[in-house]
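[1] Model the structure of this input:
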Amino acid sequence: MTVVDAKCPGPKIKLKGKKFSAMLVTKPSNIHYLTRVSASHGVLILAGNRRKLFLDGRYLAEAGKTAYGNVEILDQKKMPEAIKKIKKLGFEGEDVSVARLGRMKRKYKNTKFIQTINEIENYRRVKNPDELRKILHACSITRKILKRIPGLLKTGRTEIEIVFEIIRLALALGADGMAFDPIVAFGENTAHPHHHPGQRKFKKGDLVQIDMGVRYQGYLSDFSRVYFTGKPSPEQKKVYLAVSEAKKKAESKVRPGISNRRLDQAAREVLKSYGFGKDFTHALGHGVGLDIHEMPSLSNKAPLVRLKKNEVITIEPGVYLEGKWGIRVEDTIIVR
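    Below you'll find the predicted structure:
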């Protein structure tokens, strides 16, 4: 059981020097990060170290039990009065729709709304010890499930049936839920990185790809494993070796200060040396935390950023041979 320290303040966010004096936070994961409150609907006004969280009646009582000490929990009916007092208000550009922004501008004509991009997400990149503890526990549950996969693979079972078994195991092992819909792919379906599990039945000899993660106290894990249920072909052996070597090469370079593009390049160089450079069709990885895809994106096409100590990222090289099969191996790791 987690003991909540009601006096503990939330993460420090600096608005000094910005073009606005307060910020409207609407993205649920950002609200959770700043307040420790999980709610599907809510609005947070952030002003220096002061935080006002506006919720409807469904969440008010529970929020008061979990919120940080510097968070004031208020009925959402009081939000208009608070916004009207703010002359310049930042908002989350990637979360607020054009229609919603238009409604706010019409309602609060004396308030200037200023768009921000990844303002809170940049703070979320570096995890504190409590966040790392939760992520590591989610990873531990995930590894236990992946070790049990071979025992679930029975002739005639469908991909969807294995998905249900994974969810059952996750809950039985203490997860709060899944990080995302598990990917279970048999045979030729493994050639699609984001395959949607269906009624394809397992048969002995199939290549099996599992991509999954769990949620524990709000924080997520993300892993991928491939299972050979028969004797792998020479080509499958070669691809597995290439993917494993690419993953190992990239992981060996993970450290504070290295760029996201350099990590991606390191893995691609290995796959290219094996002749599979064009068959790696997605980014090497991404950040993980309250969301399954967080900053940074480990891609040579993404904006250049450098890793920071105690970021949590995935490393997931893969090779996909259209019409045949694919192999991807992924781990969630901490930048040390």
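[2] make it CA atoms for all contacts and neighbour counts henceforth
    Fine.
[3] before we move on, what SS does residue 30 have?
    Of the three states, residue 30 takes helix according to DSSP: H, G, I helix; E, B strand; the rest coil.
[4] Quick one: residues in contact with stretch 164-182.
    138, 141-142, 145, 152, 163, 210-218, 220-222, 292 (Cα atoms under 8 Å, 6 or more residues apart in numbering).
[5] And this one, please, so the two structures can be compared:
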Amino acid sequence: MLKERARKILDSIAPRGFDALMVFKPENIFYLTGFWGESIAICTHDENKLFVPKLESTRALNESKNSKTITSVERGATLIKSIIPYLSKFRFYSDCSDYETIRFILPYTDNSKFVLDEGPYHNSRIIKDEGEIQKIKYASRIIDKLYEICNEEIKEGVTEKQLQSKLLYEAMNLEATSTCYPYTLNPFIIAGGSNSALPHFETSNREFTDGDFIVVDLTLRYKGYISDATRTFALNKVSPEMSKVYELVRRSQHQGVEHVKEGTECGKVDEACRNVISNKGYGENFIHSTGHGVGLEVHEQPWIRQNESRKLSRDMIVTIEFT
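    Below is the predicted model:
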């Protein structure tokens, strides 16, 4: 399966005159080799080579598949130097986005032989195979279990961070790990009361109180693959206005799910959700995109947002998650 993934990407770049991949992002290296760690991969139709520092060599040998492991003594520049001899042998598509790495490489090649474009990697990863689907399903079932725990644990006097700690502990007991999402400091978003109005609120020591809405946004990784979901809980009795808005958002989400069909433009899914909200006078409060793809990253293609023309295809996995 991993060899087939590399072949698919290589076939997609062949018409442009390129015959190799130079891979730096951990997600793409894992996708192509099965190894997640400090490394650089070179993939051709003949073989995959995985370049790793000595401290990663044993793990790379044990975890990588269909790859020849080449060990460098040191990390950093020494590791990058180990791939220099290959720059004259192939024409590469690379996912590298690190300025210093690119500056180091360019004197040994030129723009006709080394292209920086992650598009072919994303275009392959956007369609999941059966193994990927099963891992994401399992991660989703773990999240479902955590929401059952929320029903028991959300009480007056419990803090957002206390709930987060409980959920993270239970998640790890179920073999899930944190996604280490780079744009938040906390593993989850737990936001009660007025905090719940901020889509990416940083979990705090605020205590839950009677009448709160509590937003619980959970992202978890299982064997490399991520599931992402958001639920809103009400603590005891909420105001009539809050109840009305909750039901409106629930109907909007339902409309979105109904539009998730093969051949539908992603922007039309967003529009279906947005129209339900806007028609009731709350359009200016819809400040979040409707959803996104999930896989090896928390947010990846396809994007369920306004004016997105990409059409949904079989075996894409998306969230409808503006709630």
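[6] are any of the contacts of stretch 164-182 of structure 1 buried, and which?
    138, 141-142, 145, 163, 210-218, 220-222, 292 (16 or more other Cα atoms under 10 Å).
[7] Would you mind giving the residues in structure 1 matched to stretch 22-36 of structure 2?
    Residues 24-38 of structure 1 are where stretch 22-36 of structure 2 aligns, with TM-score structural alignment as the criterion.
[8] Let's see the distance spanning the matching stretch from one end to the other.
    This stretch, stretch 24-38 of structure 1, spans 17 Å end to end (Cα to Cα, to the nearest Å).
[9] Can you get me the centre-to-centre distance for it and its chain?
    15 Å (Cα atoms, centre = their mean, to the nearest Å).
[10] can you pull out the helices in the stretch 101-250 of structure 2?
    Using DSSP state H, counting those that start in this stretch, the helices of the stretch 101-250 of structure 2 run over 119-125, 130-153, 160-173, 240-259.
[11] between the third one and helix 130-153, what angle do the directions make?
    Meaning helix 160-173 of structure 2. 140 degrees (axes from the mean of the first three to the mean of the last three Cα atoms, to 10 degrees).
[12] Going by neighbour count, which residues in helix 160-173 of structure 2 are buried?
    The neighbour-count check on helix 160-173 of structure 2 (16+ other Cα under 10 Å) flags 160-164, 167-168, 170-171 as buried.
[13] Would you format those as CSV with distance to residue 303 of structure 2 included?
    Output for the buried residues of helix 160-173 of structure 2, formatted as CSV (distance: Cα to Cα, whole Å):
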residue, distance to residue 303 of structure 2
160, 29
161, 30
162, 33
163, 30
164, 28
167, 28
168, 27
170, 30
171, 27
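[14] Residue 312 of structure 2: which of these is nearest?
    If you rank the buried residues of helix 160-173 of structure 2 by distance to residue 312 of structure 2 using Cα to Cα, residue 171 comes first, at 30.5 Å.
[15] measure the equivalent of residue 201 of structure 2 over in structure 1 to residue 161 of structure 1 for me?
    Using TM-score structural alignment, the partner of residue 201 of structure 2 in structure 1 is residue 195. Note on residue 195 of structure 1: its distance to residue 161 of structure 1, by Cα to Cα, is 15 Å.
[16] No further questions, thank you.
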